[in-house]
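Visitor: Could you look at this predicted model? Sequence included:
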Amino acid sequence: MKQENGTSVDRRGSATEGASDSPSTVRNRRTFLGLAGVGIAGSLLAGSVPSSAAAASEYDDQYGTVINVVEAGADNTGSEPIDDLLVELRGDDTLLVFPPGRYLMTEQFRYTGFENFGLVGEDATIVPGTVEAVDDNVVTEGTFGGAARLFRLGVIYSPGRDLRFEGFDFDFTAENSGLRAVEAYVSDGMQVRDIDVLGQHDTGTFGPALFCVTDDDGIGTVEGFRAPDGGAFSENTVGDIDVGPTGMLVSASHSGKLWVRDCELGEFPDNGLYVSGADGRVVVEGGVYRNSNVANIRLAGDYSYVRNATVVVDDRREGHNQRGIRLDAGEHLWVYNTDVRLPEPNGNAITVLNAVDSARIQETTVTIGDRANHGVVINPYAGAVDVLDTDIEIDGGGHALQIRGRNAADDERVLVRRATIDGDASGASGRNAIRCERANCEFDDLIVDQPGPDYRRAIEIHGENCEVTGGTYVSTHHPIIDVAGAEVSDVTARSYDGFEALKLLDSSDDATIVDNELYGGYLDKGATDLSMSENSFPEW
């Protein structure tokens, strides 16, 4: 896809992807420091950086060379570009420190194959040149030129190792602003922190971030990356990327472990956080993800999870699908202690796709406004899924829990335990709060309260070999509908409008109804081999 186009073009339009980025192409760092003056060089190498770089002083002993870029000649007023100087200063075992100010960049800074390289800002703002025309993610007109990126640190065939990139603002507030702020391919030791993208990404080019840990045992961290103003659809920009930018892309080549901590992404046209491959692991801790198209968080990779995050859709874009969380592929995926709020729903809250071998949704809160979208959706060929201690409030006419399946003997089990479902959803679009079309499902100790109009029901079971054990089911219409012959035990069920608590259809074979409190009794439409025992039938 265009987000991972590997071609880089210089300002004259010639290909530069294969150009050498080794330190031998620039002056030796220690030679440069000597030219800068013995006093400055001596203090830097001793680990006593100038006061303007005090924020980076804690890292001095991690680098053989520490350079204050302003002392080295960089303009921090935003008047003169710093591109050539950065190429001159880069090197292994080197930290570039950016004192407060504004730094103009008019072309991509590209450095690959490095060892222990860092860029640290202290109230430092990166300002891109102007973008007036774009062709296939290459800026062809404007004071910025070439590939639509600012910092490209490593590539898939020549990743860096031990990268530090932190403390920068990227000023995209001008009209037709927005490039990829940072793209990093690192074998191990990636640390990206405290990055703020200011303004909307409205050029129709690469989204603001791409990250990849290339080694299976490698680890990277992205913490405090914030792009709350999102991006514009390409049809409204000078660019031509498909649909529009992704907020944060994890490359399909990612194979290590990436921590994504306390980040904020808002309203991107092509996913907020998008994990595009399933070979690595991504852990999303905390953060806010809001109003992006396709999905706000799109997760894949064995043992990947989302924990303590907030996902919000409160700005609905008509004609688009703004899911909360989409689990794409892998085993042991997990959504834990996460708040998914859809006051203006335009897609499902959490979707488990067919390529997911196993997943768990636990201690999570889902709220859905007044529109016919669903809460948790499990696709027919997905593997085993647990939904535990999760609360769903649904005011629209969709299903709080939709379990799709083939109703086959080898359907993987879905276990729903200690969940609570409430809200004022009507039955106009979806009759049931829970709709189960899969065999071998278990519903244990649920509380379902559905007082909405239009024959709203609590649970309808179409899958064979399903069990409903314990809990309370209350709804306007029949709270429990058994289509395929379920086992229902130790349940309390009641209709607000005086319907029977349980309805059995003529396709309900071998149903077992034991030790329940069924207000108003049950309605049998021709079930065969029905087993009823130890039930009570209180009046409404």
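Guide: Good, I have the coordinates.
Visitor: rest of the way, CA atoms for contacts and neighbours
Guide: OK.
Visitor: And residue 2, how close does it get to residue 140?
Guide: Taking CA to CA, to the nearest Å as the measure, residue 2 and residue 140 are separated by 17 Å.
Visitor: If you count surrounding residues, which of these two has more?
Guide: When residue 2 is set against residue 140 and neighbours are counted by other CA atoms under 10 Å, the residue ahead is residue 140, at 22 against 13.
Visitor: so which strand or helix has that one?
Guide: Here residue 140 is covered by strand 138-141, with elements defined by DSSP states H and E.
Visitor: Can you spell out which helices and strands pack onto that strand?
Guide: Taking 3 or more CA pairs under 8 Å, 6 or more residues apart in numbering; DSSP states H and E as the contact definition, the neighbouring helices and strands of strand 138-141 are strand 133-135, strand 146-147.
Visitor: Kindly compare burial across those and name the winner.
Guide: Ranked by average neighbour count under the criterion mean count of other CA atoms under 10 Å, the helices and strands packed on strand 138-141 are headed by strand 146-147 at a mean of 28.
Visitor: Summarise which helices and strands the next helix or strand after it is packed against.
Guide: Tracing the chain past strand 146-147, the next element assigned as helix or strand by DSSP H and E is strand 149-153. Using 3+ CA pairs under 8 Å, 6+ apart as the contact test, the elements touching strand 149-153 are strand 109-111, strand 180-186.
Visitor: Report all helices and strands that the helix or strand just after strand 149-153 contacts.
Guide: Proceeding N to C from strand 149-153, the next assigned helix or strand is strand 161-171, under DSSP H and E. Contacting strand 161-171 under the criterion 3+ CA pairs under 8 Å, 6+ apart are the following elements: strand 115-128, strand 180-186, strand 190-198.
Visitor: Put this next to the first one:
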Amino acid sequence: MNRRRYLQALGGVGLVAAAGCNSPDRSETEDDGNTRTTDSVSPQRAENAEREDLETAPMDEDRRAVDRAAFDTVVDMVDDADCDPTGEDACDEQLRSAASDGHLLEFPEGTYRLDEFSRFQDLDRIGIVGDGDVTFAIPAETNRLLFDFDQVGEVLIEGIDIDITADQCTVGLRMMCDAFHVQDVEYVGRGNHDDTSVIDGFGVGIMDENGEGIIRNVTAKKGSIIGNYKGGNGRVGVWTTNSHAGTLWIEDCHFEEFGNNALYCSRCKGDVRVVESYFRNNNVCAIRISGKGSYATRSTIEVDMDEYTGPRGGFETGFNTRAVIVEQGNVGPKPPGAEIRDCEIHIKKTPRCQAAVNLGPQGRTLTVRDTEIRMDVDGSPAVLRSRPGSIPWKQNQRVPPTPHWIALENTAITGSARGGAAVYLVESSNSVIQNCSIEQTGANRYGIRLVNSTNLLIDGGAVTTSQFPILVDSNRLLLLNSVEVTNEPELKATEVDPSQSETFDLRLRQPMLREQHLQMVRLPETQEGRTLIGMFRE
């Protein structure tokens, strides 16, 4: 039976670790600080107040980056341009001929065959929309862009299904523009091709720093073959190019089964904001974002390979089904500060998941709050701060500048995973774990594992595990305040008066576990009188 023991401290300071211890390259600059201190659990909240307002407000479905009313001329693509709505005859030439500046190309209900690639350049404004049930049918043996909007001011795409059900068939849309709006678009069929590189669903770059792009209610339920990473050239759902400088909103979208990230949006200096979207069974990860100004909120991410019905294979190399990755490459300037807010993440069954939420070697900081994470995959952390470092096979990657912290706030971590630790932080100094509930029921599971992480605060919350709730490597001291810890069997410790001396070495013994050290240390004189308990491996 689980029994609870409270390890309490007097006063308001929390837990602290002692000091002294197919695409182009899918990059980063120094900033002037953004450091976390133990006096301020969440210092970035005040400076990010404007983004919090955006996140907490309901999604405004009437907000549009490009509106139909902005177009000078509406072209009926059947009556005016002579396109065939039955799909018998291709209408690529008619589409390109009608695509003049300021024209909104409106397709009446029907199926339209598009056999060729079309590029639109040097236009101020162009739109392609469906009126009713409109499908663009793509022929077999296709692996290319469908439309390329190159150096276009504003682009509108709306109300269209893209049929890629033919054999060896996939296409994508590329938008390099100042603003765009994509809404009510679905890829029907699996984006699959045997080529060594497969075209992405969307390649976007908002060139204007003040520009905005919206991808709303876009669906791809069979994005590609999940094991087809193809050495980094597998199909991505949304890829932000290095030129992306504005703000990209991904709202109310549904992406599944992509082989190379559902959203690969981390190698750019622009912002990426994911709102109220759903992701399932995407390889590498579902959401991949960078620093300050980028976040995911009110979204659901699931991994359950028992629910995957597509072709299998490719699980031996390049397979890693994470929910979220935060990284920053050498594109800048973009200060740290990515956030995950009010999301639900469940990693149920998969051959490999490095972590549910991973602050990668190239990542700087990450805040996760008001989020539920369930991890059922043995050995995999729910939250991982990978050791900050370079990527050996990418010469333009390097150790990211500090800070390197993670903040977990009001977050619940559950699940049946065995072995490993629920939260695993490596070289993550100045991190914060505040008011979090960690309950991992699997055998031989630690709660929080810290490696070479100093000045760490744990404040409030509860930790329930089968092994030690908190484990510190490299003899780094751990100090605890008002944290409820539970494990099975019951944690037992001797009460010690910390005023007797500076350091106490005690013995902590549990059945089926070797002896561990429990160390109690008195705080500096300015914090005298608070009882602090730390635990570390021999």
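Guide: Received, thanks. A quick note: this is a predicted structure, and the numbers were derived from the prediction, not measured.
Visitor: TSV for the helices and strands packed on strand 138-141 of the first structure, including distance to residue 253 of the first structure?
Guide: What follows is those, written out as TSV (distance: least, CA to CA, whole Å):
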stretch	distance to residue 253 of the first structure
strand 133-135	25
strand 146-147	20
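Visitor: Of all the ones you listed, which one comes closest to residue 76 of the first structure?
Guide: The stretch from these with the least distance to residue 76 of the first structure (CA to CA) is strand 146-147; that distance is 22.7 Å.
Visitor: Show me where the stretch 201-350 of the second structure has its strands.
Guide: In chain order, the stretch 201-350 of the second structure shows strands spanning 202-206, 212-220, 238-240, 247-251, 254-256, 263-264, 271-275, 278-280, 284-289, 295-297, 300-304, 321-326, 338-341, 344-349, with DSSP state E, counting those that start in this stretch as the criterion.
Visitor: which one of those strands lies closest to residue 46 of the second structure?
Guide: It is, among the strands of the stretch 201-350 of the second structure and with distance given as CA to CA, strand 338-341, at 14.1 Å.
Visitor: Contacts for that closest one next, please.
Guide: 289-298, 326, 365-371 (CA atoms under 8 Å, 6 or more residues apart in numbering).
Visitor: measure residue 385 of the first structure to residue 488 of the first structure for me?
Guide: Between residue 385 of the first structure and residue 488 of the first structure the computed distance is 21 Å (CA to CA).
Visitor: List the contacts of the closest residue to residue 67 of the second structure other than its chain neighbours.
Guide: Here the nearest residue to residue 67 of the second structure in space, its sequence neighbours aside, is residue 156; by CA to CA, 6 or more residues apart in numbering that works out to 7.5 Å. By CA under 8 Å, 6+ apart, residue 156 of the second structure lies in contact with 66, 67, 68, 126, 127, 128, 129, 180, 181, 182.
Visitor: And the last one, what's its match in the first structure?
Guide: Using TM-score structural alignment, the equivalent of residue 182 of the second structure in the first structure is residue 192.
Visitor: hmm, back to that, between the helices and strands packed on strand 138-141 of the first structure, which gets nearest to residue 444 of the first structure?
Guide: Proximity to residue 444 of the first structure (CA to CA) singles out strand 146-147 among those, at 55.0 Å.
Visitor: how far away is the residue nearest to residue 51 of the second structure when sequence neighbours are not counted from residue 139 of the second structure?
Guide: Leaving aside its chain neighbours, residue 51 of the second structure sits nearest to residue 293 (7.5 Å; criterion: CA to CA, 6+ apart). For residue 293 of the second structure, the distance to residue 139 of the second structure under the criterion CA to CA works out to 40 Å.
Visitor: do the same with residue 355 of the second structure
Guide: With distances taken as CA to CA, residue 355 of the second structure is found 39 Å from residue 139 of the second structure.
Visitor: Compare these two and say which one has the larger neighbour count.
Guide: Using other CA under 10 Å as the criterion, residue 355 of the second structure and residue 139 rank with residue 355 on top: 28 against 18.
Visitor: Am I right that residue 88 of the first structure sits in a helix?
Guide: Yes - when DSSP: H, G, I helix; E, B strand; the rest coil is applied, residue 88 of the first structure is found to be in a helix.
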